[in-house]
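*Asks:* Kindly return the folded structure for what I paste below:
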Amino acid sequence: QKKKIEEANKSPRLDDLKSEIDALNEMASDIAISQLMNGQSIHIKDEYEIEYEPVYKVTFKKIK
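*Replies:* This next block holds a predicted model:
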């Protein structure tokens, strides 16, 4: 019974975290595109000083 309650509580939290990660990724992409359009270079480092480079990808979705 306790395990079921823990699983029920974990699922909404996990969904919230996934949504937050998606929003942060979208924000980082928007910032990178803005910098690129302004002719600026893009540099991202994490808390361990590991550098990341942008990977550009264009996708299309059907308009409803």
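*Asks:* CA atoms for contacts and neighbours, from now on please.
*Replies:* Fine.
*Asks:* Please identify the helix or strand for I5.
*Replies:* Using DSSP states H and E, I5 sits in helix 2-37.
*Asks:* Buried residues in that helix, which are they?
*Replies:* 32-33 (16 or more other CA atoms under 10 Å).
*Asks:* what element comes up after that helix heading to the C-terminus?
*Replies:* The helix or strand immediately downstream of helix 2-37 is strand 44-45, counting by DSSP H and E.
*Asks:* which residues touch that following strand?
*Replies:* Contact with strand 44-45 is made by 51-53, as judged by CA atoms under 8 Å, 6 or more residues apart in numbering.
*Asks:* tell me the centre residue of this protein?
*Replies:* Geometric centre of the chain, nearest residue: N25, 2.1 Å, by CA atoms, centre = their mean.
*Asks:* how close does that one get to A32?
*Replies:* Distance, N25 to A32, by CA to CA, to the nearest Å: 11 Å.
*Asks:* And this one, please, so the two structures can be compared:
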Amino acid sequence: MQDLQEIFNRVQENKKKLKDLKDAYREALKGSESYIEAEESLKTLREKKKSIETDLKSQFSNEFIQMDDIKIDLASDQEMINDIAMTMVMKGETVSVNDKYENEYEPLFTVKFKKVS
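*Replies:* Predicted coordinates for the structure are as follows:
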């Protein structure tokens, strides 16, 4: 089995390589006249789209309030599900749920590393 630190270092190196390649690609795009023109056209179309969306949003204000309330409820329920599942796992219990089509779901836990200092 490989060492955790070795794998972490390899991930860091590959992230740096990927960033360097993406930066080189962005520089090449900035030097392309046709790309710059396309970006300007896209910006104009996005502004037009945003204007249309704003006009329609004013007509659907009640629906947007409902959507915001539902989003808050979903976030709260998801946090509750996470807490209950974690508690069950820590107790050694089996954790699974079924949807209305009887598809079974198991929890998926991930580990992330955060820079300490």
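*Asks:* And the TM-score, once the two are fitted together?
*Replies:* The TM-score (TM-score structural alignment, normalised by the length of the first structure) is 0.75; 58 aligned residues with a CA RMSD of 2.0 Å.
*Asks:* I'd guessed I36 of the second structure sits against A28; true?
*Replies:* No. Taking contacts as CA atoms under 8 Å, I36 of the second structure lies outside contact range of A28: 11.1 Å.
*Asks:* Can you find the partner of L17 of the first structure in the second structure?
*Replies:* Under the alignment (TM-score structural alignment), L17 of the first structure pairs with I70 in the second structure.
*Asks:* Next: I44 of the first structure.
*Replies:* With TM-score structural alignment as the criterion, I44 of the first structure matches V97.
*Asks:* how near is its match to E104 of the second structure?
*Replies:* Between V97 of the second structure and E104 of the second structure the distance, using CA to CA, works out to 6 Å.
*Asks:* Excluding sequence neighbours, find me the nearest residue to F64 of the second structure.
*Replies:* Excluding its sequence neighbours, the residue lying closest to F64 of the second structure (CA to CA, 6 or more residues apart in numbering) is K57, at 7.7 Å.
*Asks:* how close does D15 of the first structure get to A8 of the first structure?
*Replies:* 12 Å.
*Asks:* oh sorry, the question was meant for E51 of the first structure
*Replies:* 38 Å.
*Asks:* How about Q40 of the first structure?
*Replies:* Taking CA to CA, one finds Q40 of the first structure at 46 Å from A8 of the first structure.
*Asks:* how far away is the match of I44 of the first structure from M88 of the second structure?
*Replies:* Distance from V97 of the second structure to M88 of the second structure, by CA to CA: 12 Å.
*Asks:* Next: K49 of the second structure.
*Replies:* 47 Å.
*Asks:* How about Y105 of the second structure?
*Replies:* Counting by CA to CA, the gap from Y105 of the second structure to M88 of the second structure is 15 Å.
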